[in-house]
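S.K.: got a predicted structure here, sequence first:
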Amino acid sequence: VKALHALGAAVIAVSRTNTDLVSLSEQCPGVEPVCVDLGDWEATERALGSLGPVDLLVNNAGVALLQPFLEVTKEACDTSFNVNLRAVIQVSQIVARGLIARGAPGSIVNISSQASQRAITNHSVYCSTKGAMDMLTKAMALELGPHKIRVNAVNPTVVMTLMGQANWSNPQKAKTMLDRIPLGKFAEVENVVDAILFLLSDRSGMTTGSTVPVDGGFLAT
């Protein structure tokens, strides 16, 4: 949001946490905040159904509920798939229908993960949602391509957001992941943002249905 705002885009920011939206609006005057839980289909339809016109979409909302496989709960499955996958379908439908109605081209970027292609302990549900997102990205690209709407995914490694720092601050835990990354470091937020901006822009005009790793080489090992 901050990068797009800095580039002069008119940005609609969606979050379920109103305090984050208030803080964002103070940092980025002009950003339109929308507070809704994307895991709630009916509330999302009410909140986003009349927004627009929208030309570019970044599906960035996600949850990571970590449990050993034998302890995975129904609630973790439902919440994870509702937010990480179903919301991507719903919000993308809303935006794509608007683009098609206007006859306008567009670009959608889904934020996936290296966990879509590599199993990680205690991440069975999370890995499953991201694996499904990669295939959803390809299926969307196939069907929306004739309407000049491109759809791609970005697949980061651990990113040093507040959540990333909280989950990977243990040096011993971090070492097990870093040892598998040829560049020997986790991603910074800017690394992911740059990939997103490329895929949103006309500079990637011939790229659709792709999954772009921002992983320091993790998927190469």
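M.R.: Everything's here; your move. Not measured: the values here are computed from a predicted model.
S.K.: when you work out contacts or count neighbours from here on, use the C-alpha atoms and nothing else.
M.R.: Will do.
S.K.: which secondary structure elements does the lengthiest helix in the chain sit against?
M.R.: If you go by DSSP state H, the chain has its longest helix at helix 124-144. Identification of packing neighbours for helix 124-144 by 3 or more Cα pairs under 8 Å, 6 or more residues apart in numbering; DSSP states H and E yields helix 74-81, strand 149-156.
S.K.: check contacts around M140.
M.R.: V151, G209 (Cα atoms under 8 Å, 6 or more residues apart in numbering).
S.K.: tally up the residues packed near I12, please.
M.R.: Under the neighbour criterion other Cα atoms under 10 Å, I12 is assigned a count of 17.
S.K.: that one contacts E32, correct?
M.R.: Yes: between I12 and E32 there is a contact under Cα atoms under 8 Å: 4.6 Å.
S.K.: ok, which stretches of the chain are helices?
M.R.: Going by DSSP H, the chain shows helices at 2-6, 18-27, 41-48, 74-81, 87-102, 124-144, 162-168, 171-178, 189-200.
S.K.: structure two is appended below for comparative analysis:
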Amino acid sequence: MKTLPQTPKFDLTGKRALVTGASSGIGLGCAVALAEAGAHVVCAARRGDVLEKLVSAMTDKGFSAEALELDIADQPALSAAMKAQETFDVVLNAAGMARHAPALDATPEDFDAVMNVNVRAAYFLSVEAAQGMIAAGKGGSIIHISSQMGHVGGIERSVYCTSKHAVEGMVKAMAVEWGKAGIRINTICPTFVRTALTQPTFDNPERFAWIMDKIKLPRVAEVEDIMGAALFLASDASAMVTGTAMMVDGGWTAD
């Protein structure tokens, strides 16, 4: 054999990436992962002071990053911010909201708040990103942090599950429409990830027992478990992947 196949590059040097929900948890981890791979990362979230500390820590490590204070649920502000930026090659949406309660106790206010962030904002962020990529005449990768709960049901998670199932359908439809333009769109579906927001759930013995019964591997997920998936979907290594969900669920949905 004269030549051997070459592994596609995970390198993001020269790429521009937007990470929403970047101030903590999964979003922060994904911002670091993309920056480590060479991308210039615009870190967006509502908490500008926290973002500035993150960007300072990233640049101290030699990464290329900047802060963008933004509430993606504010659609006019989102549109203005996206149009003011250079076109992104990668857009990773880690912004999200959860209001957990039994289905019979969920209020219209809870429903609207969760759907506004998890579905409506995700939808129009995707549209803004795709419009920029199409106008620039280039493709790109759009990634949404969804959830295993976009594929199954869960205790006291009817509203959250509704929102994440909607995101999974949205991504499939957008992949069909935008594929010819070279735009890929996918989701990452984590299981329970250890963050400040999820710690109260882990501290509940009954809930923790339910989680560990469902996860086939012997632990919950850490933020680092999501970072590799984000890099894969952002890079040329996933050039033929669109309209699908990458399960990072420890086997939760295997049965």
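M.R.: Everything's here; your move. On a predicted model such as this, the values are computed, not experimentally measured, just so you know.
S.K.: map V42 of the second structure across to the first structure for me.
M.R.: Structural correspondence for V42 of the second structure with respect to the first structure (TM-score structural alignment): I12.
S.K.: swap in V152 of the second structure?
M.R.: V152 of the second structure maps onto R118 in the first structure, by TM-score structural alignment.
S.K.: quick one: contacts for its match?
M.R.: Contacts of R118 of the first structure (Cα under 8 Å, 6+ apart): C127, L219.
S.K.: ok, so what distance separates it from V214 of the first structure?
M.R.: 14 Å (Cα to Cα, to the nearest Å).
S.K.: now L38 of the first structure
M.R.: From L38 of the first structure to V214 of the first structure the distance is 25 Å (Cα to Cα).
S.K.: could you do C28 of the first structure as well?
M.R.: Applying Cα to Cα to C28 of the first structure and V214 of the first structure gives a distance of 26 Å.
S.K.: same question, V158 of the first structure
M.R.: Where V214 of the first structure is concerned, V158 of the first structure sits at a distance of 9 Å (Cα to Cα).
S.K.: who touches both of those two?
M.R.: A187.
S.K.: which ones are touching the residue mapped onto F69 of the first structure from the second structure?
M.R.: Counting by TM-score structural alignment, F69 of the first structure corresponds to A103 in the second structure. Counting by Cα under 8 Å, 6+ apart, A103 of the second structure makes contact with E156, R157, S158, V159.
S.K.: for K175 of the first structure, see how far away K185 of the first structure is.
M.R.: 10 Å.
S.K.: could you do E42 of the first structure as well?
M.R.: 42 Å.
S.K.: between the two, which one's more packed in?
M.R.: K175 (14 against 11).
S.K.: against S169 of the first structure, how distant is that one?
M.R.: 10 Å.
S.K.: ditto for L4 of the first structure
M.R.: 29 Å.
S.K.: now do V11 of the first structure
M.R.: 32 Å.
S.K.: compare these two (neighbour count), which wins?
M.R.: Using other Cα under 10 Å, the more surrounded residue of V11 of the first structure and S169 is V11, with 18 against 12.
S.K.: got the contact list for that one?
M.R.: V1, L4, H5, G30, V31, E32.
S.K.: what do we get in the second structure for V58 of the first structure?
M.R.: By TM-score structural alignment, V58 of the first structure lines up with L92.
S.K.: surely that match is in contact with I26?
M.R.: No: between L92 of the second structure and I26 there is no contact under Cα under 8 Å: 10.7 Å.
S.K.: looking at the two, which one has more neighbours?
M.R.: More crowded of L92 of the second structure and I26, by other Cα under 10 Å: L92, with 29 against 26.
S.K.: what range in the first structure matches stretch 115-129 of the second structure?
M.R.: By TM-score structural alignment, stretch 115-129 of the second structure lines up with residues 81-95 in the first structure.
S.K.: what residues sit buried inside the matching stretch?
M.R.: 81-92, 94-95 (16 or more other Cα atoms under 10 Å).
S.K.: closest to G182 of the second structure among the contacts of A103 of the second structure?
M.R.: Taking Cα to Cα as the measure, G182 of the second structure lies nearest V159 of those, at 33.1 Å.
S.K.: ok, and the closest non-adjacent residue to that closest one?
M.R.: Nearest residue to V159 of the second structure in three dimensions, chain neighbours excluded: F111, at 6.0 Å (Cα to Cα, 6 or more residues apart in numbering).
S.K.: so the one you found is in contact with C161, correct?
M.R.: No: between F111 of the second structure and C161 there is no contact under Cα under 8 Å: 11.0 Å.
S.K.: between these two, which has more neighbouring residues?
M.R.: Each of F111 of the second structure and C161 has its neighbours counted (other Cα under 10 Å); C161 has more, 23 against 17.
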